[in-house]
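Participant: Sequence and predicted structure below; questions after.
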Amino acid sequence: MHADAVRNDAVRNDAVRNDAVRNAPAFSVSRLTFRYERKVAVSCDSLEIHRGETVAFTGSNGSGKTTMLKLLNGLLGPYDGRIDFLGLPLARNPLLRDRSVFVHQHPVLFSGTVKDNFEYALRLKRVRGAEAAKRIAMTVERFSIGPLLEREAGRLSGGETQRVAVARAVAAGADVILLDEPTSSMDSASGSAIRAFLLELRRSGTTLVFSTHDASLVLDLAGRSVRFESGRVVDEPSTGGTL
């Protein structure tokens, strides 16, 4: 009888947790302070990012934008306060690596072809064979990157590398994508390709959070912007607010 009670409690707890995950925002930040040595790098009393939302982090260089992105993806710590991802604490959150990805300003791909990169990322998720081929084909068609598939990853341009890095994450199951300066240092054509790529992700309901100095990218893409100043969230203006 005791074993049945324990089992029933476990089932109820799983149900409660699943409900919390279904209804929770993508990220919830409360009373967060992160320091590099003794200097406060990020301080944020409260911030929520909802699923399917596109949010721009704006502010000058060194204002805390990239640091906050890395904190949200569990790449920095320890910190004071709390960060939840999909309703569960970020630390040891089993959903974080399956559902979220951080794309660096200058992402690094695996050696080999673009197709090799997709296959390797899927193997890490234990997706192989026909299912892997199906996911790759769907992603390639969705984002119009077929001409890149047999190219050597090391020979891609900066814009192409960004597109492949994001598409690879989507194929592997990520639906929350954090990007650091996605159009920085790109020519007009590459920047336009990335912009179209991100607009497609937004239309599909992917949660996007990105840092940028590009006012036009904020206007075209973001539902709202969050401005950082000296490590602090100072306001959340409507789209097109001060960068």
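Facilitator: Great, that's in hand. Here the structure is a predicted model, which is why all the values come from computation and not from measurement. Numbering: from 1, shown residues only.

Participant: drop to CA atoms for contacts and neighbour counts, all remaining ones
Facilitator: OK.

Participant: show me the contacts for the most centrally placed residue in the chain.
Facilitator: With distances taken as C-alpha atoms, centre = their mean, Ile177 lies nearest the centre of the chain, 2.1 Å away. When contacts are counted by C-alpha atoms under 8 Å, 6 or more residues apart in numbering, Ile177 touches 100-103, 166, 206-209.

Participant: Comparison target, given below:
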Amino acid sequence: MLEINRLSHGFSAEPLWTIDHLHWSGQDMVHLLGDNGSGKTTLLRILAGLDVPCQGSVRWRLDRQWQRPPCPARVIYLHQTPYMFDVSVFDNLRLAARWYGLARRDSLMRVRRMLHWCGLEQQARQRARSLSGGERLRLALARAWLLQPRVLLLDEPTANLDAQAIADVDSLVADLVREGCAVILSAHHASVLTERCQRRWQLCDGLLWESTTNASFMAERLLR
């Protein structure tokens, strides 16, 4: 699903990190770790096509052919404080459906289904920017899932959320994984969400280490 070759990025003469080669099938949910400033967000944004690397290549195989990012509606990046349009919860979803090009009848059906899925039916007419942090993230997940992406890149999705909000988000992400959506998430702290991950990628000193979550040590060094 994902292939990286000789990828590097930095904001000065010294690369932030360099990835010689990485292949991900999309079958395992990935927990991306690293200290502040290690480049986790930068890597996720490059995978989504929001930033351009200094050198190297990223390719996604989402259907039958390989393609370079961006992959609109297919690979979606969600920031820890997702942007909300200054309209109602309902209209945030409706605008996404319009952008996707859904027919009016189909879009309304999908919006109502997403409202039910994320548990925000009672807040449908509420201004989206007035929602709590947990509610905003649930709406952002619903807005993304409305487009039926193949891959979600979640950047610190549990940051600043209480235990109940994290549990709510975990339930939605579990639904997405069951429906076949591949997930990479960055997170500083362990939670029920990171416990779902079968694989870890850790950025450290400009190198990426990969391991399965049941390993007692980093099994393979991918970067040199």
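Facilitator: On my side now, so go ahead. It should be emphasised that the depicted structure is a prediction, and the values quoted were computed from it without experimental measurement.

Participant: which one's the longest helix in structure 1?
Facilitator: Using DSSP state H to define each element, structure 1 has its longest helix at helix 2-23.

Participant: For the helix or strand following that one, what is the distance to the chain centroid?
Facilitator: Once the chain leaves helix 2-23 of structure 1, the next helix or strand it forms, by DSSP states H and E, is strand 27-36. Using C-alpha atoms, centre = their mean, to the nearest Å, the mean C-alpha position of strand 27-36 of structure 1 is found 17 Å from that of the whole chain.

Participant: Likewise for stretch 69-78 of structure 1?
Facilitator: On C-alpha atoms, centre = their mean, the centre of stretch 69-78 of structure 1 falls 11 Å from the chain's centre.

Participant: tally of neighbours for the aligned residue in structure 2 for Glu236 of structure 1?
Facilitator: Aligned by TM-score structural alignment, Glu236 of structure 1 pairs with Glu210 of structure 2. As a burial measure, Glu210 of structure 2 scores 22 neighbours (other C-alpha atoms under 10 Å).

Participant: so Glu210 of structure 2 sits right up against Trp201, yeah?
Facilitator: Yes - the pair Glu210 of structure 2 / Trp201 is scored as a contact, 4.6 Å apart, by C-alpha atoms under 8 Å.

Participant: Quick one: the strands in structure 2, in order.
Facilitator: Per DSSP state E, structure 2 carries strands over the ranges 2-9, 17-24, 30-34, 55-61, 66-67, 75-78, 151-155, 182-186, 199-204, 207-212, 220-221.

Participant: contact partners of the fifth one?
Facilitator: With contacts defined as C-alpha under 8 Å, 6+ apart, strand 66-67 of structure 2 is touched by 59-61.

Participant: What lines up with Gly205 of structure 1 in structure 2?
Facilitator: By TM-score structural alignment, Gly205 of structure 1 lines up with Gly180 in structure 2.

Participant: any idea how far its match is from Ser38 of structure 2?
Facilitator: From Gly180 of structure 2 across to Ser38 of structure 2, the span is 29 Å (C-alpha to C-alpha, to the nearest Å).

Participant: same deal with Gly26 of structure 2?
Facilitator: From Gly26 of structure 2 across to Ser38 of structure 2, the span is 23 Å (C-alpha to C-alpha).

Participant: I'd like to know how many residues surround Asp35 of structure 2.
Facilitator: 12.
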